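> Structure for this input, please:
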Amino acid sequence: MRTQPDLLSWTLLSVRGGLASTTVEASLTTSDGVRDLFIVLNPEGELTGYHFDLTDAKASRVAADFVRSLSRGHFISARSFLSLPLQEELTTATLQSRWMQLQRSTGNFVRVVRVIEASQSDDSQLVLVNTEFNRLTDNLFVILNSNNEITGVDFPQDPNPPQKAPAPAR
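Just a heads-up that it's a prediction; the model follows:
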């Protein structure tokens, strides 16, 4: 913490509940300038990850284009973003089925809100695609190899149903 720039002010940009996580976006004004912060919370409200926004790079563009292809019903095009081994595993029909199953829980696709390059190693990169549907917003996790081919996609399978907000204290 001592090596980080001083926090001068902050602005909460959004809080979006998803199937298995909640996304919080904030803009931080620091002694080094403005930085956007992306936080992911689990259903218990515990921090499961955070990332400072980076300029879109090639991997994030691939992940966003993949999700946009799915959202337009272009499943053959979406499948072309996958690595060859993953294409063998996921047929066009399987990809379509998983996307449709996701939308049964989330509602219809509205837009890609933000694309975040969450982590990177020598041979892979994790990209979070924060995606808005008409009932909620959720993160799709896309893993790419060093050739920017998609090697893994996490479509939430076990959604957490919306829960009632607690009654306000009196």
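> CA atoms for contacts and neighbours, from now on please.
Will do.
> Give the burial count for Thr11, as a bare number.
Neighbour count for Thr11, taken as other Cα atoms under 10 Å: 11.
> Leu13 sits in which helix or strand?
Taking DSSP states H and E as the criterion, Leu13 maps to strand 7-17.
> right, and the helix or strand after that strand?
For strand 7-17, the succeeding helix or strand toward the C-terminus, using DSSP H and E, is strand 22-30.
> those helices in the chain, which residues are they?
58-71, 75-79, 84-89, 92-106 (DSSP state H).
> So which residues make contact with the last one?
Meaning helix 92-106. Applying Cα atoms under 8 Å, 6 or more residues apart in numbering, the external contacts of helix 92-106 come out as 19, 70, 73, 75-76, 79, 109, 133-137, 155-157, 159.
> Flag every buried residue along that helix.
Thr92, Leu95, Gln96, Arg98, Trp99, Met100, Leu102, Gln103, Ser105, Thr106 (16 or more other Cα atoms under 10 Å).
> Nearest to Asp53 among those?
Looking at the buried residues of helix 92-106 and their distance to Asp53, the nearest is Thr106, at 25.0 Å (Cα to Cα).
> Please report how far that closest one lies from Val113.
Relative to Val113, Thr106 is positioned 15 Å away (Cα to Cα, to the nearest Å).
> Here is the second sequence; please produce its structure so I can put it next to the first one:
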Amino acid sequence: MNTTACVLALALCGPIASVMPSAKSQATNLEQVDARPMTVAQAAVAPSTTLTAAQATKAAQQLLDALQAKDAAGLYAGLSAPLRSTSSEAAVQDRLNRGPKLNGYRINSISRGIDDTTVEAVALLNGGKQEAPLLLVLDDTGKLVAWKWIGKTLPIEQSAINFVKDLDAERWVAARYYLDLDFQKEIGPQDLKRKWSKLARTLGGVKEIKSALVASQGGDQQLVLVTIQFGKVTDNLFVIFNRDGRIINVDFSADLV
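Just a heads-up that it's a prediction; the model follows:
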């Protein structure tokens, strides 16, 4: 779910190793790809991203190939325009140089959403003996909007997850706790109930709140994407925080609610 109020940014200068999970297992098939096609139920949800599963797979492979080859130009070219405007090839190369060596990867799933696509992948390290799961979010053109290594949750990501969990549990008053005071004045418990209930009902109900990833952090507007598996589609809820970690906007998708 997209919103024009979001300013997307990616902290490309942070060390990859500092957020790398340590789970180990033996690599199997590096070419395994589960590009899940849209079901009839998913097709009934409108609007839907124009990026096909095959296109998303190709885009993810190009990004992961660039990461494996430490190809800064290739990785930079795969970023969405807002991300490119906040970084440079030199910054990307610096991060790649300080990061671990990838021995391969596999893409486990492609989930097409309302206007973005979530890719679940696994990077193979240490000669294939260590696996590091990661999540990529692509826009309608296949460019990278946000990504994270799975296994470490930042405080702002946990706040976004807790907020969505309260919504899913119909704890409307508790959910408003995470809102900035001015935003609380704009949206009451009944407003949250109406918007969330219609969104969840339209998309087939919540099956799993899967993860949260920061797309922009540290500024006046901080963007967190919460990946949610609904009955009809897996999509990302855009939650915007202020500098103090309070929610100042939520994109419930005007097309649906």
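> hang on, the earlier thing: which one of the contacts of helix 92-106 of structure 1 is nearest Ser146 of structure 1?
For these, the closest approach to Ser146 of structure 1 (Cα to Cα) belongs to Arg79, at 17.9 Å.
> in structure 2, what residues pair with stretch 69-80 of structure 1?
Per the alignment by TM-score structural alignment, stretch 69-80 of structure 1 matches residues 166-177 in structure 2.
> measure the matching stretch end to end?
10 Å.
> Show me how far it is from its chain's centre.
Stretch 166-177 of structure 2 sits 22 Å away from the centroid of its parent chain (Cα atoms, centre = their mean, to the nearest Å).
> in that stretch, what's buried?
Neighbour counts using 16+ other Cα under 10 Å place Leu167, Asp168, Glu170, Arg171, Trp172, Ala175, Arg176 of stretch 166-177 of structure 2 among the buried residues.
> For the residues you listed, work out which two are farthest apart.
With Cα to Cα as the measure, no two of those lie farther apart than Asp168 and Arg176, at 13.0 Å.
> which strand in structure 2 runs the most residues?
strand 206-216 (DSSP state E).
> if I look at Ile247 of structure 2, how far off is Val239 of structure 2?
For Ile247 of structure 2, the distance to Val239 of structure 2 equals 7 Å [Cα to Cα].
> State the span of structure 2 onto which stretch 10-17 of structure 1 is aligned.
Using TM-score structural alignment, stretch 10-17 of structure 1 pairs with 105-112 in structure 2.
> Now which residue in structure 1 aligns to Asp235 of structure 2?
With TM-score structural alignment as the criterion, the equivalent of Asp235 of structure 2 in structure 1 is Asp138.
> can you put the buried residues of stretch 166-177 of structure 2 in JSON lines and add distance to Ala146 of structure 2?
Shown next, in JSON lines, are the buried residues of stretch 166-177 of structure 2 (distance: Cα to Cα, whole Å):
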{"residue": "Leu167", "distance to Ala146 of structure 2": "24"}
{"residue": "Asp168", "distance to Ala146 of structure 2": "24"}
{"residue": "Glu170", "distance to Ala146 of structure 2": "29"}
{"residue": "Arg171", "distance to Ala146 of structure 2": "29"}
{"residue": "Trp172", "distance to Ala146 of structure 2": "28"}
{"residue": "Ala175", "distance to Ala146 of structure 2": "25"}
{"residue": "Arg176", "distance to Ala146 of structure 2": "26"}
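> tell me which of these is nearest to Asp220 of structure 2?
Arg176 (20.0 Å).
> what residues are up against the closest one?
With Cα under 8 Å, 6+ apart, Arg176 of structure 2 has these contacts: Gln184, Gly188, Pro189.
> Kindly recompute the last result at 7 Å.
With contact taken as Cα atoms under 7 Å, 6 or more residues apart in numbering, Arg176 of structure 2 is in contact with Gln184.
> roughly how far apart are it and Leu64 of structure 2?
Per Cα to Cα, Arg176 of structure 2 is found 38 Å from Leu64 of structure 2.
> picking up where we left off before, wait, doesn't the match of Asp235 of structure 2 sit right on Asn130?
Yes: if you go by Cα atoms under 7 Å, Asp138 of structure 1 and Asn130 touch, sitting 5.8 Å apart.
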